[in-house]
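Participant: sequence first, then the predicted structure, then my questions.
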Amino acid sequence: MARPKVLPANRLRANTACTACRSSKKRCSGSFPCTNCINKGRSRTCTPFKSLDTNLRNRPVPASRPQVSDRPPWSETEPEAQSSLRSQTHEVITPRRESDTLEPGSRSPEATHRTHSRMLRNLQGERVYVGKAASLSFLQLLRDTVTQHIGPSQFSHNVRSEDMLETEAHHDLLNFSEERCSVEEKRQFIRNYEAATTGFLYVGCGDGILSTLMDSAEPKTDKEKTRAAIVDLMVAIGAQTCLNEPETVQVERFYFARGQRRTFANFLEDPSMDLIRVFLLLSFYMLGACRRNAAFMYLGVASRAAVALGFHVDPSGSVSRNERYERSRLWMSLCVLDLMVSSILGRPSAISPLLPESRQTISRVGTDSTATGLEASYHLSFILDEIVNRLYGEKAASTETADLLLGKLNRWSEHLPHSLRTTSSEHEDESAIRQHTIGNMHVACSYHFAVILVTRPFLISALSVRLARLHQSLSSGVFSEPLEEDPAHSRLAAACIDSAVYMLQTCLEVLQSGLLFRNMCILKAFVFAAALVLGFSMFSHRDVDSEIDGAFRGALTILRMLAPQSAQAAHYLEITSMLESAITQQRQQLAAHARQRRSQYVNRIFSLNDNPTTPRTQSESADQPETTTPRLAQGAPYSWLQSDDGTGAVTPLLDGTLLDWEGMDLPLWDSFPFLTELSII
C-alpha cells in the first residue's frame, strides 16, 4: 500500500535543514545530526545550512542589573566564588568566570534552542500561548525524539497533546451552609493555607482574620466584603489541600464561590491592598484547581492594582513604617507568584518590566521563617526572570550567559540563612513543623527549577549527540567517525540532571515524612519538569544509573499521591508513565542488539510473546532497521493511531501491533506531519 498522501497545508517543515538535505532536496528532521545523515553514516558532517548570525555569537554579555544596598545580607552578591555541595540545597554548579576561555575541545559557545513556542487549546477550544521555556514545549521535543528512535508509541502520540489540560469550573448550587463548618475547623483550614503557601505568599491580615472568622454578620461595605473574601479564600485553599472527601469538597467550593462573589461585588472600581491580596489568593486557588489560564489572568489584575498603588516605586517618607512593611510583603508575594507562573508557562510577566526600579523599594519584612523564606524566593525570582529573558529570549543559549546566571544562583544559595537549610525544632507543634518544612522545600525546589531552566538547552544538545552515537553504534556496514559532545555542553547537561535528581530526592523525603499535602499546586509542575529531564537522560543512555532511575521512580510516586486531588497531576502521571514505557522499550532494543552482536550462531526458536501474524527470526530482524514496532494497544481487535492534529487515522493496528506496510522505515517517519506540533517561530 502506498504511503498516505500528505495535504500541502499539513506539510510542516523543520526550521533549519542541514546542508546535505537541502542540497539533495530531502526532508530534514531539523535535529543535528539529522536522521538522514545518521542513517547514511555522515553524522560528522551534518551542519545547519544557515548558521547563526556571527553578530549574535560575538555579542557581548549584557551587564547585570545593579545590586542595591538594602537587600538582606544573605542575598547580596560577592565576587565570583566556587560553590561547595550543600546537604540541604544541593548546589551543583561551579561557575566559569566570563574572562575564561572556552574549555578544551569546545566547538560552540551556544546551543540552538530546539524547543519552540506552541499554541494549545483551552476548554473552550481557543488557542492559548505556551512559550519555549515551558515544560510542555520540552515535552513535545522529547516526544519527537522518542519517535525518531523507537517509532510511534503511546508517549509520542498522545491524543491530548494539543490540549492544555484544565478542569471545568463548578457553577452548580451547593446544599451547604456556613454553620456546618465550625470556627475551629476554619482555623485549621487557614493553618493548612499558611503551610501550603509559605515561601510563595505572605499576605495575612493579622488580627483581622480572627475577628472576621468570629463575625457571622454579612459584610455591607466594599472594604468589609473584600476583607471577608480574603478569609473565605484562605479557608478554600486550606480545604483544597486536604483529602478529597465529600464534606471537605463542599467546604472548598462553598468558600471559594462566596469569596469570588464578594470580590467582584464592587466591580473592581477602587484598587487597594486588600484587592491585591484577594487576587493573589484567587490565583493560587486556581493553580490548585488546574486552571492555570485563570490564575495567570488574576495575577494580571493584582499587578495592575499594585502599579496603581505605586508599589513599583519608592514611596519615600509618604507612608508609615507599618504600611511600608505591608507593601513590601505584598510586593514580594506578587513578584514571586507572577514570575514563577510566567516561567512555568513560558509567558511574559506583567511584573518583569518593573523589576529594576522595584528593587530599590523593598525593606525587610520580618525575621521569622515565613518572612525569611519569602525574601529568599523574592530575590531568586529576579534571577528566574533574567533566565527567561536572557537565555530563552535569544535564538540560541550562550554558555557564557548560562555560567553567569549559574554564578548568580550559587551566590544566592551561598547566603541562604541556616533556618532555610535545616528542619524545624522538635519542640514545635506539628502545624509549625509542617509549615517550616514545606517552606524550605518550596525554596529549594525553586532553586533547582531555576538551574534546570538554565541548563536544559545544553542537556538537549548533549543528549542528542549521545542518541546519535547510540544509533551509529547499532548501524552495521556503515563506517563513520565517532560523534563527540561539546565539553561545555556536557558539563551544563550534567548540572541539569543533578539538579533534577536533588529536587526529586528532596520532595520524596518530605512525602515520606508525611508532611506533604494532597494538593501542591506549584510543586506538581516542578516534579513534572524534573521527571522529563531524567526521562530524557535515561532514554539517551545504554547503561542504567541507579540514582537517576530511583529519582525518576520517586517522581512517579509523588505524582501518584497528588493525582487523586489534581487532574493536572493525574495527566502528568500518565505522561511520565508512558515515558517510562518508552524508556523500557529503548533499553530492551539496545539489549537485543547487544545480544545479536555477541552471538551470531544461535536463534530463539519459540516464545509465547511472539505474534503469530508477524513471525520474525533473528536473521530477518538483522535486515530490519534498528528499531522495533511498539505495542500501543492491548485487547482491542482492531484500532487506529490518531494524528495529533486530529486529521484522522494514519496507521492501522491489529492486536496491538503495527502492520508492516511495505517495510516502512520507522526512524524516517519524522517527515510525517503528526510528529510535530504547531509551533510559533
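Facilitator: Perfect, I can see it now.
Participant: going forward, measure contacts between C-alpha atoms and count neighbours the same way
Facilitator: Noted.
Participant: what sits against N440?
Facilitator: Neighbouring residues of N440 by Cα atoms under 8 Å, 6 or more residues apart in numbering: 199, 373, 420-421.
Participant: presented hereafter is structure B, for comparison with structure A:
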Amino acid sequence: MGTHVDGLKFAGGSFSLFQEKPLRELIDLAHDYGVYVSTGGWAEHLLTHPDANSVFDKYLKKCKDLGFDVIELSSGFLSFPEDDWLRLVDKVHTYKLKAKPELGIQFGAGGDTPASDLEAIGTSDPGKLVNMGRKFLDAGVERLMIESEGITENVQSWRTDVVSTIMKELPSERVMFEAADPKVFNWYIREFGIDVNLFVDHSQIVQLSCLRQGIWGTADTWGLVQLLAHGFDAGELATARRKEAECNFSDKPARLLKANAPKETMLLSEHMVPTPQRQTAMDRLLNALEDHSADLEQQTTDDKDGTAPVPKVARLLRDGQGKFMYIGDSASLSFLQSVRRIVSLSIGRCEFTEDTSRHSMLEAFQSSSATQTGPLSAPPSNDEAQRLARQYVLATSPLLDLFDLEEFYPRLANWVENPTGDEDTVSSIFYLVLAIGVQVSEINQDLAEQYFISGRQLAFSAFTETPSLYTIQSYVLISMYMLGACRRNGAFMNLGIALRAAYAVGIHRKDANALFCARERRARERVWKSLRMMDLFLSASLGRPPATSDFDSDIGDQATIAGEQQRSQPEAQLSLCVVALCRIFDRILTEVYMRQVVSINVAETISNQHRAWVRNLPTFLSVQTERLSSKTLESMLAAAHVFGAYYWSIILLTRPFFIFRVSQYVRSKTDPAISSNDPIASASRIALFSDACVYSALRCLNIVDDLSRFEALPRRLPFLINSVFNSAVVLGAAFFAEYDNLLPLEEGMDKSEKFLGLFVPHDPHACRFYQIIKYLRGAVAEYVRRRNRQWMERRSKQVDQLFGQVGLTREASASNDNVTISRSGEQSAPTPLSPEKLATGSLSAQGPEQTASTGQSENDIWNTLCEPQGAAALPYDNTISTLTTTGIPIGCSPGGTLTTAQPGMGTDAGGQTPLSDVLFSENGLLYMAEDLSVFGLWGET
C-alpha cells in the first residue's frame, strides 16, 4: 500500500460510522505501511455547533487518541475571517497534529452542487486563494488542499488559469489538487509532470499509478500484472483497493513520510531521509548511477597535456510516463546536477539539492484520444491565418527559416480559400504553421492541438511516398511544435525522420544543391540550415550526439562567409550568421562533449571562431544590443534569438572550466589540505575561460531583459527560455566562488526570474525552470548568509585580539594575547540538517511529540462529539561532478587571499567581504583590456 499511497483520507465524517476498534486497526495498518491518515471536511460541520470551541477541542483530542495525523480544515459553506482560520491552524498544531486547509474559489464547494447553480453563485478571485495559502504556509502548514469545484469539477469549462496561478505563486511540493476524475488527473500529469501531488478516489489507485509509471491500464488484471512485473507485492495492491476510504496520491514512495513508530504522528514533509530497506528499485538505480559517476570522477587522474577523459556513465531520467531517457554531458539537466553537488558540498542539503523532481525530466504527453485520426480541422479566415503565420515567424525567426515569406503568405491565402487544392504535404505545412501560431499566442491550446493533429495526420500519410522538401519541412514543424508543447523526446524522434528525408533528397551537399535553379537552391539551403539548427539545439540541450554535420565546410569557408555577408541583403546576412553559429555548436559538441575530453587548446581554437563571428556581425544586428525605445518586437526578438544562441555556445564551451574552478574553490574551503593558492593557476587561462562563462550569462540576460516590456511577446519561446535558464544556473553557481563580490549576479538572477515568470502560466518548461531557479536562489541566500556571518566572526576575533574584549576571563584573554591573525583552518558552518543544527533546535522539529491520551476511551465517536456538553543528512562523496573537466591538471581557485592589507582595498559598502579577502589569482576578473577579446565579446584589440 505504502508504495503507491502517501496518505489515506476519510471523506467527510465517514470515520464516525466505524466502531472504535476497527477504526484503530485501520489507522494502525496505514501507519505500518508508512501512510499518514487524515480526516475529511468534518471540522466545517463542527464549527457550526453552538459551543464550537469546546466541541472542536474534544474532536481534536479524540482524533489524536485514535492516531489521526492530519486534520482537514475546509470552508466550502463557511465564511470566516482569515485570522480565525489561522487560529484554528494554531489550535490543531497545539495537539501535535498537522493542519491541512482546503482552499478553493467556489463558495458552496463540497456539496456536489450542479454547475449551473455554482455558476450563479460565482467564484472568488484566485489571488485571494494564493494570499490565504501563503499565510497558511507561514503559519506552519505543510500541505494545502485545492478544492476542485469551480476549477475542474461542476464547471462549464476548466479554469486552468487558476491552476497555473497556484503553481506559479505557491510551492508545488506543498500543494495537493483534488482530481477525482481520470480526465482531470491525466491533465495534471500531462501539464505538470508525474510529481504533481493529487488527491483521487480510492477506485483509481491502479489507473493513476500506471499512468505515473508509464504502463497505463484501467482493468484491475492489467494493473496487477504490471505491478507484479515491477516487483510489488500483490498484498499491497489488495490493501490499497479497500473501499472504506479515499486516498491521497503522488508518485513519491510513502517511505518518505514514515514515522519512527507505528502510532507516532506522521510528517507530511517530503524531506525525511529514506531508509535503505525501503528504497525502491528505481531510486536505487538512479542514486547508484549518480554515486558511480562521482566515484569515477574522483578516480580520474590528471593528464600532463591539459586533457582528461570524462566518466563514461549515462544519466537516466524518467520522462512524463515513467520511462527512462538518456541525458548526456552537455544537457542543461546534467549541468544542473553538477551545480547541485557543489551546493551540497558547500551548505549541505536544501530544497535545491533535494528537489523531488531531480530524477525526472518534465515531459508532457498526449491522451489516447488526441492521437486518433479523424476529419481535418477547417482552416481559419484569411486574416486569422495571416496573423497566426506572423506569430509563428515571430517565435522562431531567424533560427527556424523554412520559407521565403514573400512566397509563403500569398500561398497561405490561396490554401485558406481552397484547402483541397494542394497536395497533402503542403496542407500539412500550413496546418502545422497555424498550430505553432496558436500555441505561442493563445492561452487555450485546444485549437493548436486540433491544427497539429490535422497537420501530423497529413504528414504521416506521405510515408508511402518519395521524400521531398515538403516532407522535411513538415517534420521540422512537427518537431518545433512538440518542443513548445514540452515533448522534447518526441521532438527529437520526429526530427530524425526529417534528417533521413534530407539525406535522401541530398540537401546536405552543396554540389547537389548547385544543380538546381537559384530559387530552388536557396529553398534547399534554407531548409538544411533550419534542420541543422534544430538538430544542434536538441542535441546540445539533451546531451545527445548530433545527427547532422557540415559536410562541405573547410577552413576557407570562414573567409567565404565573411565576403558573402558584406555583399548580401540583411535577410541573407542574418542567415549566414546562423550558419556560422551552427558550425560553432557543431565543434563544441563533437570536439568537447562527444570526445569526452577537454583541453585549453581546443577551447582557444573554438574561441577564434567566436571572434570571427563577432567581426562579421551585420551592423543592423549589432544595433539591437543597444537599449533603444524605437526598436520593434520583431527586430529585438530576432536579435535575442541570435545572441541568446551565441552566449549559450560560449557557456557550453567554458562551462567545464567554470565548474572545475568553482568546485576547486568550494573544496579549498571545506578541506584544508587543498590549497586555494595554486601556483599553476597563474600560468593558465582556465580562470579567463571560467570568467567568460559568467560574463556570457550576464550579457545573455541583459539581452532578454528588454523584451519584457512588450505585451505582445509570444507565450512560448523554447530557444530563449533554454538560454535564460542556463545563464541563471551559471550565475547561481558563481555565488559559491565569490563572483558576487565583483559582478552583479543578484541583478542577473532577478532578470532571469522576471523573464521566466512571464511564461509560467503558459509554458510547463518555463514553470519548472522558474521553480528550480527559486530553489537555487534559496541555496544562494543561505550560502551568502553563512559567508557573511563567518567573515563577521573572523573580523570580530581579530578586533578583539587587537583591543581585547570586555567580559572575557583572564585565562581566555591571556591565551589570546599571542595569537597571530590567521584566515586558514576555519570550520565551515553547519549544514541545515546537520546534528549541530538539530541539537540547537534552530530547525523545525522532525516530528510532533507523542502525547498520551488523557480522555476516557468511548465506544462511539459520534456520541463523544454530540454529548450534552458539546460535540539524518544523506551521505555524500567529497567529489564534484565536472562533466568534461575531470582531471584538468590546473589547480586554480578563485578565492586567493592576502596576508597583509593591500593599498586601495577597502571594505565593501554593501556589507560583503572586502576585496582583500576575495582577490582572485591573476587579479581574477580584473583582466587587462588586451585579455578580454577571447570570444569577441568586448571587441578586437
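Facilitator: Great, that's in hand. Since the structure is predicted, the reported quantities are computational estimates derived from the model, not experimental observations.
Participant: superposing both, give me the TM-score.
Facilitator: Scored against TM-score structural alignment, normalised by the length of structure 1, the superposed chains reach a TM-score of 0.70; 543 aligned residues with a Cα RMSD of 4.2 Å.
Participant: which of the contacts of N440 of structure 1 are still contacts in structure 2?
Facilitator: When the contacts of N440 of structure 1 are mapped onto structure 2 and scored by both residues aligned by TM-score structural alignment, their matches' Cα atoms under 8 Å, the shared contacts come out as L420.
Participant: in the contacts of N440 of structure 1, which residue is surrounded by the most others?
Facilitator: If you count neighbours using other Cα atoms under 10 Å, the busiest of these is G199, which has 31 neighbours.
Participant: so stretch 643-655 of structure 2 matches what in structure 1?
Facilitator: On the basis of TM-score structural alignment, stretch 643-655 of structure 2 is assigned to residues 444-456 in structure 1.
Participant: distance from the matching stretch to structure 2 after superposition?
Facilitator: Taken against structure 2, stretch 444-456 of structure 1 registers an average deviation of 0.7 Å after superposition, with mean Cα distance after the TM-score superposition for structure 1.
Participant: ok, now how distant is R583 of structure 2 from D691 of structure 2?
Facilitator: Using Cα to Cα, to the nearest Å, R583 of structure 2 is found at 23 Å from D691 of structure 2.
Participant: neighbour count for these two, which is higher?
Facilitator: Each of R583 of structure 2 and D691 had its neighbours counted (other Cα under 10 Å), and the higher figure belongs to D691 (23 against 18).
Participant: wait, the more buried one sits on F658?
Facilitator: Yes - with contacts defined as Cα atoms under 8 Å, D691 of structure 2 counts as touching F658 at a distance of 7.3 Å.
Participant: so which of the contacts of N440 of structure 1 belong to helices?
Facilitator: When DSSP state H defines the helices, the subset of those inside them is G373.
Participant: make JSON lines out of the contacts of N440 of structure 1 and add distance to R118 of structure 1.
Facilitator: Putting those into JSON lines (distance: Cα to Cα, whole Å) gives the following:
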{"residue": "G199", "distance to R118 of structure 1": "30"}
{"residue": "G373", "distance to R118 of structure 1": "34"}
{"residue": "L420", "distance to R118 of structure 1": "37"}
{"residue": "R421", "distance to R118 of structure 1": "38"}
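Participant: and the contacts of N440 of structure 1, which is closest to D545 of structure 1?
Facilitator: Out of those, the one with the shortest distance to D545 of structure 1 is R421. That distance is 27.4 Å, counting by Cα to Cα.
Participant: and that closest one, what pairs with it in structure 2?
Facilitator: In structure 2, the residue matched to R421 of structure 1 (TM-score structural alignment) is S622.
Participant: distance of S377 of structure 1 from L281 of structure 1?
Facilitator: 17 Å.
Participant: what do you get for Y298 of structure 1?
Facilitator: Between Y298 of structure 1 and L281 of structure 1 the computed distance is 9 Å (Cα to Cα).
Participant: those two: who's more crowded?
Facilitator: The residue with more neighbours, out of Y298 of structure 1 and L281 and counting by other Cα under 10 Å, is L281; that gives 29 against 21.
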